[in-house]
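Peer 1: The amino acid sequence is not available; the structure is as follows:
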């Protein structure tokens, strides 16, 4: 069904139907009743393009992201998309292939060439951070995650405090220090690494050299095997759950036991972590909720409501079977 079908059944002009849909101008009660009756009879639902033509306002939002497949990215995008769809917005997703100037500028140029109501940036990695520096500010922009930027609205998870709590937990188990396997950061140091360091500094513990993994969980396998050869390693905090699963596999393949020889913890709350062997101790981040909170900030920007520009939630620690006291400690 089209707007023309509604106009024909209601015996009014197409502009009259448009005015009823948008409330842009006064329509007589009789005509309004006929249009509303026709809409109901025909079960008419204007698509995004039609709504834009009628209202002269775009009904599409875009997401700039460095990835769509990894857990945190995919769940955040899902939260944005579900909220946008509920409000009648279409969603365009553009992947920034890498953090080079050329790749970032190309992704932005292609994206902003479309009529957009707003633009989300997933600030999970170097691509997202670079994009925020280059995006034109003539459309509403909302950042998700990353370092706090007071110049734009932002939805976040308090990774610093959560990582600090996770490291504190391992120290409370009796470990002398905690080694850290980092995922590729969005800047020189991300919130997970910052929280880990804060905990160790406060406890006056040695801060080991950071080990860098890629986004590929297989990189964690090699690191796990390497760490198991070191007698000073009893606890490992991995930058995400997928890398933690790889580290566990590497330790097990090298003949080690988790957590009896080495405790391994992750971050994010990947669904597979609960059924991994052993089940993974982690910080459970609600990325879908962050996406929804991000869309609410965007809606306020689009509608000019002047609401709050910052939303942060602290994710909880969930202790499972991959962590415990160090070797030789009382495990009762």
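Peer 2: Arrived safely. Every value quoted in this text rests on a predicted model; they were computed, and no experiment measured them. Numbering: from 1, shown residues only.
Peer 1: C-alpha only now, for contacts and for neighbours.
Peer 2: Noted.
Peer 1: where along the chain do the helices fall?
Peer 2: Here the chain has its helices, by DSSP state H, at 3-10, 14-22, 29-42, 48-55, 71-86, 101-112, 126-134, 159-172, 191-202, 217-228, 241-253, 287-303.
Peer 1: Go through the second one and flag the buried ones.
Peer 2: What it means is helix 14-22. Within helix 14-22, the residues scored as buried using 16 or more other C-alpha atoms under 10 Å are 16, 17, 18, 19, 20, 21.
Peer 1: and the first one, what is it in contact with?
Peer 2: Going back to what we said before, that points to residue 16. Taking C-alpha atoms under 8 Å, 6 or more residues apart in numbering, we find residue 16 in contact with 7, 27.
Peer 1: if we can go back for a sec, using CSV, lay out the buried residues of helix 14-22 together with distance to residue 244.
Peer 2: CSV is the format used below for these (distance: C-alpha to C-alpha, whole Å):
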residue, distance to residue 244
16, 60
17, 57
18, 55
19, 57
20, 56
21, 52
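Peer 1: Find the centremost residue of this protein, please.
Peer 2: Ranked by distance to the mean C-alpha position of the chain (C-alpha atoms, centre = their mean), the top residue is residue 76 at 3.7 Å.
Peer 1: want to compare, so here's the second one:
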């Protein structure tokens, strides 16, 4: 039998016995060091850690979980992973989880349908996770899986409050009110709205708050322009709005649609903000570099993530069902808004 060369042999991960032999200590001492126990002398701990580094030893998380009952891992299900808000929120989850000593197990939800969500929950249930965060615009889909998520600590990042689970989100309605009232304060008689997709609770909350704010100030509520979060849908809505000379103010439900609407206005010869003012929602990094720079509603995705991870860890480690108020937004005023043409008076009411 021909012996295989060293680099062709099957690699075997170093074991706790290998580390003990390398460091000249007992396997029990290695176990204590791996589990962060403070009963090992510093000199001995340093020897063990050095041996782990030399051998490339990694503690067995499954075995550790059998002892502690925890995997130090949070599962995350995210719908529409490519969207700006979800990407920023996921980044913030990873940062907050790491600070708390947890890692993330991500399961993207590629199909926004009941079968897709049920499948994602099934897949993540098979993984070694201590808790679950679900980022879902259409939270009604969870109703069919309430028994499933009741078996694991879960926090949902979603708008709306008509649900039985622990949830957190940006204050979507407050942000829409800020945007609408800003345009009214500049002297615009009313504000047109390019809304997000019908299935989105965030889009619904923003559209409802926009309409309510106009009614509270005794203004006409124009027909809603449909959108789907994309610049293309904002461009299509902008082309329709640009053709109406009565349109002087537009609130788009996200920055991407605001960008599309601004392009359509420019192509139609409608100056922004000289002829039409435009406000977005998100405050994505590029919004300050639009032409002109975009007035928009800033979402604090990091604060949402901090609240979500904190509430989930409270449930995991302390069995506490904590709640949190929606995270407030902030209006960032830039050069895309101004008083309407021929108006030197700003008023609200």
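Peer 2: Noted; the coordinates are in hand. Everything numeric in this text was worked out from a predicted model, so none of it was measured.
Peer 1: that older thread, which position in structure 2 aligns with the residue nearest to the centre of structure 1?
Peer 2: Correspondence of residue 76 of structure 1 to structure 2, assessed by TM-score structural alignment: residue 89.
Peer 1: quick one: contacts for that match?
Peer 2: Residues counted as contacts of residue 89 of structure 2 (C-alpha under 8 Å, 6+ apart) are 301, 302, 304, 305.
Peer 1: ranking these by neighbours, who comes first?
Peer 2: For those, counting by other C-alpha atoms under 10 Å, the largest number of neighbours falls to residue 305: 25 neighbours.
Peer 1: My read is that that one contacts residue 93, right?
Peer 2: Yes. Contact criterion C-alpha atoms under 8 Å: residue 305 of structure 2 and residue 93 qualify, at 5.2 Å.
Peer 1: Which of the helices of structure 1 sits closest to residue 315 of structure 1?
Peer 2: Nearest of these to residue 315 of structure 1, taken as C-alpha to C-alpha: helix 159-172 at 6.3 Å.
Peer 1: That closest one corresponds to what range in structure 2?
Peer 2: Alignment of helix 159-172 of structure 1 against structure 2: residues 172-185, by TM-score structural alignment.
Peer 1: To what extent does that stretch diverge from structure 1 after superposition?
Peer 2: Its aligned residues in structure 1 lie a mean 1.2 Å from stretch 172-185 of structure 2 after superposition (mean C-alpha distance after the TM-score superposition for structure 1).
Peer 1: what's near enough to touch the equivalent of residue 318 of structure 2 over in structure 1?
Peer 2: Superposed on structure 1 with TM-score structural alignment, residue 318 of structure 2 falls opposite residue 304. Taking C-alpha under 8 Å, 6+ apart, we find residue 304 of structure 1 in contact with no residue.
Peer 1: now swap in residue 240 of structure 1 and tell me
Peer 2: With C-alpha under 8 Å, 6+ apart, residue 240 of structure 1 has these contacts: 183, 266, 267, 268.
Peer 1: Just give the nearest non-adjacent residue to it, would you?
Peer 2: In space, residue 240 of structure 1 comes closest to residue 267 once its chain neighbours are excluded; the distance is 4.4 Å by C-alpha to C-alpha, 6 or more residues apart in numbering.
Peer 1: How about residue 253 of structure 1?
Peer 2: Among residues not flanking residue 253 of structure 1 along the chain, residue 225 sits closest, at 7.3 Å (C-alpha to C-alpha, 6+ apart).
Peer 1: The one you found: neighbouring residues, count only.
Peer 2: 21.
Peer 1: Can you tell me what it aligns to in structure 2?
Peer 2: Aligned against structure 2 by TM-score structural alignment, residue 225 of structure 1 finds its counterpart in residue 239.
Peer 1: Would you confirm that its match contacts residue 262?
Peer 2: No. Applying C-alpha under 8 Å, one finds residue 239 of structure 2 not in contact with residue 262, separated by 9.3 Å.
Peer 1: Just give me the neighbour total for residue 82 of structure 2.
Peer 2: By other C-alpha under 10 Å, the residues close to residue 82 of structure 2 number 11.
Peer 1: if I look at it, how far off is residue 90 of structure 2?
Peer 2: Separation of residue 82 of structure 2 from residue 90 of structure 2 (C-alpha to C-alpha, to the nearest Å) stands at 11 Å.
Peer 1: residue range for stretch 105-118 of structure 1 in structure 2?
Peer 2: Using TM-score structural alignment, stretch 105-118 of structure 1 lines up with residues 118-131 of structure 2.
Peer 1: Tell me which residues are up against the matching stretch.
Peer 2: Stretch 118-131 of structure 2 is contacted from outside by 70-75, 77, 105, 107-109, 145, 148, 152-154, 312-313, 316, using C-alpha under 8 Å, 6+ apart.
Peer 1: Okay, and which of the residues you listed map to strands?
Peer 2: 73, 74, 75, 77, 105, 107, 108, 109, 154 (DSSP state E).
Peer 1: Farthest pair within the residues you listed?
Peer 2: The span of these, defined through C-alpha to C-alpha, is set by 73 and 109 at 18.8 Å.
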